[in-house]
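Asker: no letters, just coordinates:
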């Protein structure tokens, strides 16, 4: 087996760590998290006095089994999912869980440029599609006018009138 690159080795270690974390999380969920030493004291405090940030409406696609898991826990499954995401965010921000990427709320200049390019391309594509649809409608209208003129000519010829 060829030697792994540093990036591949780091990915393998991260995957192993993730698997261990998920195994431990499953055990915590099975036996209960309340009072667990695995949950930082600050998190327990957070549950008592949750922050109430402004909500943002979002369309999100999730794996069926993830949704089924949270729905099986009863009502307010979306709130529970939000809390899990918040916990992950806070662990990253607090440095409890780290990863290869830097967490930043402001896009870099490169990311902003890439995003703007995508938006401009989407606008150009929509404009092109609208123009093509308008041309299609115009050509349909021209065809109808030509068919009507032809049918009027045929009718006039059958009636013996000059077209």
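Answerer: Arrived safely. The model shown is predicted, which means the values in this text are computed figures rather than measured ones. Numbering: from 1, shown residues only.
Asker: hey, let's count contacts and neighbours off CA atoms from now on
Answerer: OK.
Asker: count of neighbours near residue 115?
Answerer: Burial measure for residue 115: 13 neighbouring residues, criterion other CA atoms under 10 Å.
Asker: quickly find the element holding it.
Answerer: Assigned by DSSP states H and E, residue 115 falls within helix 109-159.
Asker: counting by contacts, list what that helix packs against.
Answerer: Helix 109-159 sits against no helix or strand, with contacts defined as 3 or more CA pairs under 8 Å, 6 or more residues apart in numbering; DSSP states H and E.
Asker: isn't residue 71 right next to residue 80, touching?
Answerer: No: the pair formed by residue 71 and residue 80 falls short of the contact definition of CA atoms under 8 Å, at 9.5 Å.
Asker: and residue 13, how many neighbours does it have?
Answerer: Burial measure for residue 13: 12 neighbouring residues, criterion other CA under 10 Å.
Asker: can you check residue 116 too?
Answerer: By other CA under 10 Å, the burial measure for residue 116, its neighbour count, is 12.
Asker: and it, how far from residue 144?
Answerer: When distances are taken as CA to CA, to the nearest Å, residue 116 and residue 144 turn out to be 42 Å apart.
Asker: can you classify residue 11 by secondary structure?
Answerer: Under DSSP: H, G, I helix; E, B strand; the rest coil, residue 11 falls in the helix class.
Asker: contacting residues for it?
Answerer: Applying CA atoms under 8 Å, 6 or more residues apart in numbering, we find residue 11 in contact with no residue.
Asker: any idea how far it is from residue 24?
Answerer: As for residue 11, its distance to residue 24 is 20 Å (criterion: CA to CA).
Asker: this is the comparison structure:
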């Protein structure tokens, strides 16, 4: 019944629930005070609505993965695990291509901005300015951000090449 109420049940399930509601007073009461015609009108499955909900969930999931991967990459950049960024950042670029398609170039640019801010703040917190100047901090932040952005750009390129290679001919 909940799937029928949400409009995501199959036609067979919807018909089965309607038949059951016609003969069962208890279920009819828990369903609500609707007639058979009202039930049919409110429970017809709308493919566009269902696909829209699924697409929205996939977008949110991919954005969460990209954000978590970026944060993980930034956190591990400070130690021996930084070499895993060679795997993490291209994956972020690939997910970015899946999510943004033609605007996937925003992924490396956004990653550059985010990592530049992250590395700069980390340098300020670690007290790097006591040993070097602001120019060195900016150049170090830009250097690390460019490397991470290049890795994500490789991921976007790989995803685009795979998409191009496996797209269906119409």
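Answerer: Received the coordinates, thanks. Please read these numbers as outputs of a predicted model, since none were measured by experiment.
Asker: got a TM-score for the pair?
Answerer: Comparison of the two superposed chains (TM-score structural alignment, normalised by the length of the first structure) gives a TM-score of 0.27, and 68 aligned residues with a CA RMSD of 4.2 Å.
Asker: the residue most central in space within the second structure: helix or strand, and which one exactly?
Answerer: Geometric centre of the second structure, nearest residue: residue 62, 1.5 Å, by CA atoms, centre = their mean. Secondary structure assignment for residue 62 of the second structure, by DSSP H and E: helix 47-76.
Asker: equivalent analysis for residue 139 of the second structure, please.
Answerer: Following DSSP H and E, one finds residue 139 of the second structure within helix 134-166.
Asker: show me which positions of that helix end up buried.
Answerer: Neighbour-count burial for helix 134-166 of the second structure, with 16 or more other CA atoms under 10 Å as criterion, is recorded at 137, 140-142, 144-160.
Asker: ok, now stretch 20-33 of the second structure?
Answerer: Burial within stretch 20-33 of the second structure, assessed by neighbour count using 16+ other CA under 10 Å, is assigned to 21, 28.
Asker: and residue 160 of the second structure, what does it touch?
Answerer: By CA under 8 Å, 6+ apart, the residues touching residue 160 of the second structure are residue 97.
Asker: what's the distance between it and residue 70 of the second structure?
Answerer: 20 Å.
Asker: same check, this time on residue 106 of the second structure
Answerer: Noted for residue 106 of the second structure: a distance of 14 Å to residue 70 of the second structure, by CA to CA.
Asker: now swap in residue 41 of the second structure and tell me
Answerer: When CA to CA is the yardstick, residue 41 of the second structure and residue 70 of the second structure sit 46 Å from each other.
Asker: kindly report the same for residue 6 of the second structure.
Answerer: 36 Å.
Asker: between those two, which one's more packed in?
Answerer: Set side by side, residue 6 of the second structure and residue 70 show unequal neighbour counts under other CA under 10 Å, the larger going to residue 70 at 20 against 14.
Asker: report the contact partners of the more buried one.
Answerer: With CA under 8 Å, 6+ apart as the criterion, the residues that contact residue 70 of the second structure are 88-89, 92, 111.
Asker: among those residues, name the ones in helices.
Answerer: Filtering the contacts of residue 70 of the second structure for membership in helices, criterion DSSP state H, returns 88-89, 92, 111.
Asker: any chance of those residues in a markdown table, with distance to residue 126 of the second structure and neighbour count too?
Answerer: Listed next are these as a markdown table, based on distance: CA to CA, whole Å; neighbours: other CA atoms under 10 Å:
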| residue | distance to residue 126 of the second structure | neighbour count |
| --- | --- | --- |
| 88 | 25 | 21 |
| 89 | 24 | 28 |
| 92 | 27 | 30 |
| 111 | 22 | 24 |
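Asker: how about the residues you listed, which pair is most distant?
Answerer: In those, two members sit farther apart than any others by CA to CA. They are 88 and 111, at 12.1 Å.
Asker: give the residue farthest from the middle of the second structure.
Answerer: Distance from the C-alpha centroid of the second structure, by CA atoms, centre = their mean, peaks at residue 23 (44.8 Å).
Asker: could you measure it against residue 17 of the second structure, distance?
Answerer: Here residue 23 of the second structure is placed at a distance of 10 Å from residue 17 of the second structure (CA to CA).
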